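> Based on what follows, work out the 3D shape:
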Amino acid sequence: MPELPEVETVRRTLIELVAGKKIKSVTVRLPRIIQRPAVPEQFEDALVGMTIETVERRGKFLRIVMDGLVLVSHLRMEGRYGLFQSEEPIELHTHVLFHFEDGTDLRYKDVRQFGTMHLFTPGTEFELPPLNKLGLEPLEPDFTRDVLFAKLARRLAKIKPLLLNQEYVVGLGNIYVDEALFQAGIHPERTASSLAAGEWDKLHAAICSTLGKAVEAGGSSIKSYVNGQGEMGMFQHQLLVYGRKDEPCHTCGEAIEKFVVGGRGTHICPSCQKAPGQAGKQSTG
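Predicted coordinates for the structure are as follows:
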């Protein structure tokens, strides 16, 4: 699934591709992609004549902002956008096509068919699902160590599932949680309430650093991810633990281990990230 760095990269490329384009018509080929309005034909009709002003992001969601409507799009597992000439053949698994007046199409392709699109009048998208319950934005200036601490520090749940919960911190998926926890030296099965003050400093810094570097690299192409211009991300070449089971840790040489935490495959260095009970007595001051 595309995580924050991948969605941010798609956002940036889409601005280059479609900002200023006016929609002539829309074709929905798979109705269940359209979650709002309930009738896909209403979705198609509402977008006719709309001009795309910009593309923004909230967590893992894209916000395609037009001069009268906002389209909220989630790529889910394998959704992707691409710009094509209208006369080009339509690829298999292309489910929604936005036909522009200049003779180009923005096409949404989704092999797994899990992606979603919601249409709103501007501003109302933050009051209703799917955006109304999203948590902290880790790339925004107000994402401070103290804000993260206040949000999570008293919780008794394991730190990895908490970081994956989009109602607390948005955009973090399996790859970047594993990477951030490794950089912070925190075992994913530690409870949030067990982390010491200094560990919250390290975790906050690791989240910001990991996501920042991933955005600079265009995200991680682990499976099928490409940006809006068909280009792969390159951050997978910088991963320190994720996908490196049995390979040596770059810090200490210990073999990277993989196991399940909260139903998700999880990668750690058992030497750099001490398991609960091995990390010593912790305080939450």
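> From now on I want contacts and neighbour counts done on CA atoms only, so please keep to that.
Fine.
> Residue 116 against residue 33, yeah?
Yes. Look at residue 116 against residue 33 with Cα atoms under 8 Å: they come within range, at 4.8 Å.
> one more to put side by side:
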Amino acid sequence: MPELPEVEITRRSIAPTLEGAVVTGVQLGRPLRWPLGVAPAHLVGAVLGEAQRRGKYLWLPMSRPEGGLLIHLGMSGALALGPERMLGPHQHFALHTTRGSLVLTDPRRFGAVVWSGGLDVDPARKLLQGLGAEPFDPALTGATLHARWRRRRAPIKQLLLAGDGVVGAGNIYACEALWHAGIRPSMLGSRLSPARCERLLAAVRHVLGQALALGGSTLRDFSDAHGVAGAYQHQAAVYDREGQPCPRCGAPIRREVQAQRSTYFCARCQRP
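A predicted model of the protein is given here:
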């Protein structure tokens, strides 16, 4: 699933081209998770603003009409910029502009493109209201996360995936951040001390920063809007490395299933 680094890399790859472009047409393929919510013809003539990101959502603001498109890549989605053409079998949305076409390819169709009159009104408000803090927000501290999690009797890995404390640490990055912080993924959030929360936040920022520098992770088919794949997966310390030696202590990496997701960790380095 595209996580925060992949979504941010996508944003960076489309923002310079599309800012100031004028919409010339919209094509819809097979239905996605939610309907577009506006007649495609209503968007023709709109001027695009600078693409933004909130959590795993992209926001493509428009003027005339005021509002924008909220885009989620789902489990397998990717956006690409290119010349206008007919949609392929797994391409379900195309925004044609004076600077090329933005096309969403999503084989599993869990993605979404939704019109909203703004980020502070429905449906965007409803979709974004449960998101936690952005990981690089200077106002976010370990103390903030400790206060959020100190009564949560759920494993810390699941709390990271939930994204209501801090967004962005999907399955790969949650495993990696917990390894860097030396915290067992099964440890209850309520048991984390303020110091451990501070260490975990630093690890989340470190891992996401590395992923951004390396273009995200490409496990199957992710690439940015220009077709460039990510490379973070090649330097992961624990993710998808079951049985291989821990880079820190040499003990074999273990794999367990938590909430139907594979979790990778070092039982020696990561204390409960």
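> And the TM-score between these chains?
Remark: TM-score between the superposed chains equals 0.93 [TM-score structural alignment, normalised by the length of the second structure]; 269 aligned residues with a Cα RMSD of 1.7 Å.
> now the strands for the first structure?
23-28, 34-36, 52-58, 61-66, 70-74, 80-85, 94-100, 104-109, 116-120, 257-261, 264-268 (DSSP state E).
> could you dump those strands to a markdown table with distance to residue 215 of the first structure and mean neighbour count?
Listed next are the strands of the first structure as a markdown table, based on distance: least, Cα to Cα, whole Å; neighbours: other Cα atoms under 10 Å:
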| stretch | distance to residue 215 of the first structure | mean neighbour count |
| --- | --- | --- |
| strand 23-28 | 29 | 19 |
| strand 34-36 | 28 | 19 |
| strand 52-58 | 13 | 19 |
| strand 61-66 | 15 | 22 |
| strand 70-74 | 18 | 23 |
| strand 80-85 | 17 | 19 |
| strand 94-100 | 27 | 22 |
| strand 104-109 | 22 | 22 |
| strand 116-120 | 23 | 20 |
| strand 257-261 | 25 | 15 |
| strand 264-268 | 21 | 21 |
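> So which of those strands is nearest residue 15 of the first structure?
strand 52-58 (5.7 Å; Cα to Cα).
> residue range for the closest one in the second structure?
Mapped onto the second structure using TM-score structural alignment, strand 52-58 of the first structure spans residues 48-54.
> so how far is the matching stretch from its chain's centroid?
When distances are taken as Cα atoms, centre = their mean, to the nearest Å, stretch 48-54 of the second structure is centred 15 Å away from the chain's centroid.
> contact partners of that stretch?
7-8, 11, 14-16, 18-23, 58-63, 128, 134 (Cα atoms under 8 Å, 6 or more residues apart in numbering).
> sorry, back to before: output the strands of the first structure as a markdown table; include the columns distance to residue 243 of the first structure.
Shown next, in a markdown table, are those (distance: least, Cα to Cα, whole Å):
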| stretch | distance to residue 243 of the first structure |
| --- | --- |
| strand 23-28 | 37 |
| strand 34-36 | 34 |
| strand 52-58 | 27 |
| strand 61-66 | 25 |
| strand 70-74 | 25 |
| strand 80-85 | 23 |
| strand 94-100 | 30 |
| strand 104-109 | 26 |
| strand 116-120 | 28 |
| strand 257-261 | 9 |
| strand 264-268 | 7 |
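> who wins for proximity to residue 206 of the first structure among those?
strand 264-268 (14.7 Å).
> any residues touching the closest one, and which ones?
Contacts of strand 264-268 of the first structure (Cα under 8 Å, 6+ apart): 174, 178, 182, 187, 241-245, 256-260.
> can you tell me which of the residues you listed lies nearest to residue 51 of the first structure?
residue 174 (35.5 Å).
> what's the counterpart of that closest one in the second structure?
Looks like residue 174 of the first structure aligns to residue 171 there (TM-score structural alignment).
> ditto for residue 75 of the first structure
Per TM-score structural alignment, residue 75 of the first structure is aligned with residue 73.
> again, but for residue 117 of the first structure
That one, residue 117 of the first structure, aligns with residue 113 by TM-score structural alignment.
> Contact partners for its match?
32, 34, 35, 36, 69, 70, 71, 72, 93.
> With residue 140 of the second structure instead?
So residue 140 of the second structure contacts 133, 134 (Cα under 8 Å, 6+ apart).
> any idea how far it is from residue 130 of the second structure?
Residue 140 of the second structure sits 16 Å away from residue 130 of the second structure, going by Cα to Cα, to the nearest Å.
> and the longest helix belonging to the first structure, which stretch of the second structure?
The residue-count maximum for a helix in the first structure (DSSP state H) belongs to helix 197-216. Aligned by TM-score structural alignment, helix 197-216 of the first structure falls on residues 194-213 of the second structure.
> how big's the offset between that stretch and the first structure?
On superposition with the first structure, the mean distance recorded for stretch 194-213 of the second structure (mean Cα distance after the TM-score superposition for the first structure) is 1.3 Å.
> Show me what counts as buried in that stretch.
Buried residues in stretch 194-213 of the second structure, counting neighbours by 16 or more other Cα atoms under 10 Å, are found at 194, 196-208, 211-212.
> so where do the helices sit in the first structure?
Taking DSSP H as the test, the helices found in the first structure are 4-18, 40-47, 145-152, 159-164, 174-184, 197-216.
> Make JSON lines from those helices and add distance to residue 123 of the first structure to it.
Converted to JSON lines, those look like this (distance: least, Cα to Cα, whole Å):
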{"stretch": "helix 4-18", "distance to residue 123 of the first structure": "19"}
{"stretch": "helix 40-47", "distance to residue 123 of the first structure": "17"}
{"stretch": "helix 145-152", "distance to residue 123 of the first structure": "25"}
{"stretch": "helix 159-164", "distance to residue 123 of the first structure": "26"}
{"stretch": "helix 174-184", "distance to residue 123 of the first structure": "30"}
{"stretch": "helix 197-216", "distance to residue 123 of the first structure": "27"}
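> To residue 125 of the first structure, which of these lies closest?
helix 40-47 (15.3 Å).
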